[in-house]
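> Below: sequence and its predicted model.
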Amino acid sequence: MTGSTGGAPPALDRELHHPTRLALAAYLSACGEAEFAVLRDYCEVSDSTLSKTLSALEKTGYVSIRKGYLGKRPRTWAALTLGGRRALARHLAALEEIAATARRAAGAGAQEPDTTGT
């Protein structure tokens, strides 16, 4: 598949391609930071899955993790970094380009003459 300029395909970010990672990044893009349990419930994943996902995004520099206490209870908060926000914006733009290319292709196909003779 080519981009709208006929060049290389849109650049999807491999680190954000997985649905849970993309959902986390999108959620975090709308807030300063979010507590672990809120993210877990939003993504409907286990503690283990969320922990691994956050660690992977932290390793790429897309998410920062802050640990602390709320009263005597330990808590973990996550925030999307500036690099994460930029990566998410590029990834979403690539998805939009893919969708636009598909719409154009569907529109072009609808206007082709019927050559089947029916």
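Looks like it arrived, so ask away.

> For the rest of this, base every contact and every neighbour count on C-alpha atoms.
Will do.

> any idea which helix or strand carries the nearest residue to residue 16 once chain neighbours are set aside?
In space, residue 16 comes closest to residue 22 once its chain neighbours are excluded; the distance is 5.0 Å by CA to CA, 6 or more residues apart in numbering. Residue 22 belongs to helix 19-29 when assigned by DSSP states H and E.

> Please apply the same query to residue 74.
Counting by DSSP H and E, residue 74 is part of strand 73-80.

> Same check on residue 67?
Here residue 67 is covered by strand 63-70, with elements defined by DSSP H and E.

> For residue 58, which residues are in contact?
Each residue near residue 58 by CA atoms under 8 Å, 6 or more residues apart in numbering is listed here: 64-65.

> do the same with the one 5 residues further on
Shown here is residue 63, whose contacts under the criterion CA under 8 Å, 6+ apart are 54, 57, 78-81, 84.

> The protein: helices as residue ranges?
Counting by DSSP state H, the chain has helices at residues 19-29, 36-43, 47-60, 82-110.

> Would you format the contacts of residue 63 as a markdown table with neighbour count and distance to residue 17 included?
Below are these laid out as a markdown table (neighbours: other CA atoms under 10 Å; distance: CA to CA, whole Å):
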| residue | neighbour count | distance to residue 17 |
| --- | --- | --- |
| 54 | 24 | 14 |
| 57 | 20 | 12 |
| 78 | 20 | 19 |
| 79 | 24 | 19 |
| 80 | 27 | 16 |
| 81 | 20 | 17 |
| 84 | 23 | 13 |
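
> one more structure, for comparison:
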Amino acid sequence: MKNDLLAQFNKAFESKARLGIMSVLVVNDSMSFNALKELLGLTDGNLATHLRALEESGYVAVQKQFIGRKPNTTYSATQPGQQAFTDHLSALEEFIRTM
């Protein structure tokens, strides 16, 4: 039974950083790179690496624009990303209940 629940865990969300990123993006329409970095206490490189992996999985969308002359990159959770994250959290909750 527990092995079945473990199989439902999504490997894309195994790291603390990715859990944090998705937690923030699921409850906000979008967040800037700098706001995510400050909120989660991650370095530029660490955050960029995790965001890229989530983007490649189709879980995060990237919007690049200029505000005045400054580049601004924002991120949002995609519908598949929101569903995958919800499913992952449900599997975690079920696993905890069976302990």
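The structure has been received and is ready for your questions. Remember, it's a predicted structure, so these values are computed and weren't measured experimentally.

> quick revisit: any chance of the helices of structure 1 in JSON lines with distance to residue 67 of structure 1 as columns?
Output for those, formatted as JSON lines (distance: least, CA to CA, whole Å):
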{"stretch": "helix 19-29", "distance to residue 67 of structure 1": "16"}
{"stretch": "helix 36-43", "distance to residue 67 of structure 1": "10"}
{"stretch": "helix 47-60", "distance to residue 67 of structure 1": "13"}
{"stretch": "helix 82-110", "distance to residue 67 of structure 1": "19"}
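
> for those helices, which one sits closest to residue 74 of structure 1?
Ranking these by proximity to residue 74 of structure 1 (CA to CA) places helix 36-43 first, at 10.7 Å.

> quick one: residue 10 of structure 2 and residue 90 touch, right?
No. Residue 10 of structure 2 lies out of contact with residue 90 (CA atoms under 8 Å); the separation is 10.8 Å.

> For residue 42 of structure 2, see how far away the counterpart of residue 35 of structure 1 in structure 2 is.
The pairwise alignment with structure 2 assigns residue 35 of structure 1 to residue 32, based on TM-score structural alignment. The gap separating residue 32 of structure 2 from residue 42 of structure 2 is 13 Å, by CA to CA, to the nearest Å.

> just residue 23 of structure 2 next, same as before
Residue 23 of structure 2 sits 15 Å away from residue 42 of structure 2, going by CA to CA.

> do the same with residue 83 of structure 2
According to CA to CA, residue 83 of structure 2 stands 25 Å off from residue 42 of structure 2.

> Flag every buried residue along stretch 47-55 of structure 1.
If you call a residue buried by 16 or more other CA atoms under 10 Å, then stretch 47-55 of structure 1 has these buried ones: 50, 53-54.

> between those residues, which is nearest residue 100 of structure 1?
Distances from residue 100 of structure 1 to the buried residues of stretch 47-55 of structure 1, taken by CA to CA, are shortest for residue 53, at 29.5 Å.

> returning to that earlier point: buried residues of the helix holding residue 22 of structure 1, list them for me.
20-29.

> Quick one: residues contacting the residue opposite residue 54 of structure 1 in structure 2 once aligned.
Residue 54 of structure 1 maps onto residue 51 of structure 2 when the alignment is built from TM-score structural alignment. Taking CA under 8 Å, 6+ apart, we find residue 51 of structure 2 in contact with 18, 21, 60.

> Before I go, just wanted to say thanks for your time.
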